[in-house]
Each structure stands twice: as C-alpha cells, then as structure tokens.
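> build me a model:
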Amino acid sequence: MPGLAQVFSDLIRYETRLYNAVGDVLRAEHGVSMGQYELLRIIGGRDDCRVADIAQEMAITVGATSKAVDRLEAAGWVSRRPNPENRRSSLLGLTPEGRRRLNTATKTFERELRVWLGDPLTARSLEVFAATLARLRRTVEDARAGMPTG
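Coordinates of the predicted model:
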C-alpha cells in the first residue's frame, strides 16, 4: 500500500500541472485563463447564478469571487442583473461574447483533458479514479472541511 504522504504529493502535483497545462493552452488559443474558464463554465451552467454560489462551488471567498466576476464583467463576458429575491445580490449571466468564448474554449478544454487525463488511463481505470475522487470530494464537502474564511 502506498504511503498517504506520497499519494497526497502525487495528487497535488498532478492537479497543479494539469491545471497549468490546460490553462496555458486556453490562454494561448482563446485568451482565457483557467480560472476565468472555470467561472464562465459555472455561470453558464446555472440559471440565476450568484457570486455566493460560485464561491461555494469553488471553495473560495466571496470577496475573491466578486473581484474575479468584476474582471469578467469588464471584459464583456458576464452581465449582472438585480436579484428580485435579494436586493443585496445580483444574478449573473453570460453575455453573447461570454457564451461564444465558453463554447469555443470548451472544445479545447475537453481535448486537453483527453490528452492529460483520459488517454493515459484505461476506461476502467478512469471510471475507478472518477468514483474515488467523487467519494473523497464528498467526504471533505460533507465535513465542510477546507472552506475559506472571510
């Protein structure tokens, strides 16, 4: 059985390099950072998305999320509209340019995931790996561990 410290190290180093490698290609081909792509993907996948929803999903602070959304809005990729249920928050949506950018970048994102995640594993190994990661994610999320403060 491998040591847990080595498993942790391999997981973190792989995640970091995968994130950077995919991000480099997204930036070069679409002018979108990995972080921006993730935000566009979350906003584009939800009706009536709020900054707090993104912060919860990504386990980052509301302040950091709000600043990131401000940058997407300034780029013309995201729009805000008043939240009829809570005047203190806004609802986010993709602009036509944001939707176009997300759609074209998604093809590249999926291609790069196949190269770095799908191709090195057999279908069965990927299935087991996905189930294992989902279980581990649920474990920390159910425990509300690792949530940002502030």
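> from now on I want contacts and neighbour counts done on CA atoms only, so please keep to that.
OK.
> quick one: Arg41 from Pro2, how far?
With distances taken as Cα to Cα, to the nearest Å, Arg41 is found 35 Å from Pro2.
> before we move on, what about Gly93?
When distances are taken as Cα to Cα, Gly93 and Pro2 turn out to be 45 Å apart.
> hang on, the earlier thing: comparing Arg41 and Pro2, which residue is more hemmed in?
For the pair Arg41 and Pro2, the greater number of neighbours falls to Arg41 (18 against 6), based on other Cα atoms under 10 Å.
> chain neighbours aside, what residue packs nearest to the more buried one?
If you skip the residues right next to it in sequence, Arg41 has Leu102 as its closest partner in space, 6.8 Å away by Cα to Cα, 6 or more residues apart in numbering.
> which residues are in contact with the one you found?
When contacts are counted by Cα atoms under 8 Å, 6 or more residues apart in numbering, Leu102 is found next to Tyr37, Leu40, Arg41.
> does it sit in a helix or strand, and which one?
With secondary structure defined by DSSP states H and E, Leu102 is part of helix 96-113.
> distance between that helix and the chain's centre?
For helix 96-113, the distance between its averaged C-alpha position and the chain's averaged C-alpha position is 13 Å (Cα atoms, centre = their mean, to the nearest Å).
> next up, for comparison:
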Amino acid sequence: MADTPDILQLSSTWIRILNKMDAMEKCPRDFGSGDLLHCSEIHTMMVIGKRPDINITDLAASLGITKSAISQMISRLEGKNLVEKCRNPDNDKEILLRLTPHGTIAYLGHEQYHAKIYARMQEKLGDMTPGQFRFIATFLGAIEETADEFTQEQP
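Purely as a prediction, here's the structure:
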C-alpha cells in the first residue's frame, strides 16, 4: 500500500490534470467544419457518429447525462446544422439522431485530432509493459469509483 505522502503526490498531480482538462473543455475548437465546438458538443457528436440513429435515451445513458441536458445539446447542434433528428419508422414516437454532412466533417476532424493525441501519448508511453498499463487502468478505475461514490453521497 502506498504511503500517505505518495497518495498526496498522486492527488496533487491528478488535481493539476483535472484543472488542465477543465481549461481545455472551456476552450472551443474548430475541427474543420468552421464551427467552434465545446468538448461537450463534439463528444456528443462523436457518440452519434459512431452510433447513427441512436435515440435520445441511449445517447444520454452513453454520455452519463440527463435526457434534458441531451435535448438542450441536440437543439444547439441542430442550430449549427451539425445534427439532425428524424422519426423512427418503426416507432413514430421515437426520435433518432444522426450527423449532417456538415457534422460529419467535424466528426472526422475530431477523429484526426484524437489520432494526433494518441500518437503523442504512444511516443511517451511506448516502452511500457502490459503490466504497467494494467496498473494504470486499475488506478484510473479506483479514481472513477471514488468519484462515483462521492457523487452519490452528495445531497
């Protein structure tokens, strides 16, 4: 088991990473469509791009946010002509979502952006062993579980 100073050092590094990620989330980017997109917008589009004709309920579950939040997000993305709604031909009450051609440009641009990030990380982590990767996965899983537990404890 790690000593308290080790846990505090990891915690301090983790907080710095969270602050940097938060700053990145707040800074919109153009992924080739000419639209400045926030992370929440492009990540919503990424799920839709990977699962065309997804419904709002499944999209909300996939992203871990409420259907109300997804509905607001879809309205914004529709306004930018990036996402379109259509009725399910088998269930007239169900709304399905897909990317427009304009949205597909941003989707593909974001895929290229991630490929660049992954390549850079591969350069930095390329000599790690499978055991080291498993350790990191366990570590990140523990952080996520702890975050989930504290989120559930909030009144």
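> TM-score for this pair?
The TM-score (TM-score structural alignment, normalised by the length of the first structure) is 0.70; 143 aligned residues with a Cα RMSD of 3.5 Å.
> circling back to that earlier point, what's the counterpart of the residue nearest to Arg41 of the first structure in the second structure?
Residue-level alignment of Leu102 of the first structure against the second structure, with TM-score structural alignment as criterion, gives Tyr107.
> and that match, how far from Met24 of the second structure?
When Tyr107 of the second structure is compared with Met24 of the second structure (using Cα to Cα), they lie 18 Å apart.
> equivalent analysis for Arg98 of the second structure, please.
Between Arg98 of the second structure and Met24 of the second structure the computed distance is 26 Å (Cα to Cα).
> of these two, which one has the most company?
Taking other Cα under 10 Å, Arg98 of the second structure and Met24 do not tie; Arg98 has more neighbours (22 against 13).
> in a strand, that's where the more buried one is, yeah?
Yes - with DSSP: H, G, I helix; E, B strand; the rest coil as the criterion, Arg98 of the second structure is located in a strand.
> list the buried ones in the helix ranked longest in the first structure?
The longest helix of the first structure (DSSP state H) is helix 4-30. Of the residues in helix 4-30 of the first structure, those buried under the neighbour-count criterion (16 or more other Cα atoms under 10 Å) are Leu18, Val22, Gly23, Asp24, Val25, Leu26.
> tabulate those (TSV), appending distance to Ala130 of the first structure.
Supplementary listing: the buried residues of helix 4-30 of the first structure in TSV, determined by distance: Cα to Cα, whole Å:
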residue	distance to Ala130 of the first structure
Leu18	16
Val22	19
Gly23	21
Asp24	24
Val25	24
Leu26	23
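> let me know the closest of these to Arg80 of the first structure.
Leu26 (24.6 Å; Cα to Cα).
> pretty sure that closest one contacts Ser33?
Yes - judged on Cα atoms under 8 Å, Leu26 of the first structure makes contact with Ser33 at a distance of 6.3 Å.
> what number of residues lie near the residue nearest to Cys27 of the second structure when sequence neighbours are not counted?
The spatial neighbour of Cys27 of the second structure that comes closest, neighbours along the chain excluded (Cα to Cα, 6+ apart), is His38 at 6.6 Å. If you count neighbours by other Cα under 10 Å, His38 of the second structure ends up with 15.
> His38 of the second structure pairs with which position in the first structure?
Taking TM-score structural alignment, the alignment pairs His38 of the second structure with Ser33 from the first structure.
> wait, doesn't its match sit right on Ala21?
No - taking Cα under 8 Å as the definition, Ser33 of the first structure is not a contact partner of Ala21, at 10.9 Å.
> any idea how far Asp48 of the first structure is from the residue most central in space within the first structure?
Relative to the mean C-alpha position of the first structure, the nearest C-alpha, by Cα atoms, centre = their mean, is the one of Glu38, at 3.4 Å. Taking Cα to Cα as the criterion, Glu38 of the first structure is separated from Asp48 of the first structure by 17 Å.
> same question, Ala75 of the first structure
Counting by Cα to Cα - Ala75 of the first structure and Asp48 of the first structure are separated by 20 Å.
> neighbour count for the two, which is higher?
Comparing Ala75 of the first structure with Asp48 by other Cα under 10 Å, the one with more neighbours is Asp48, at 15 against 11.
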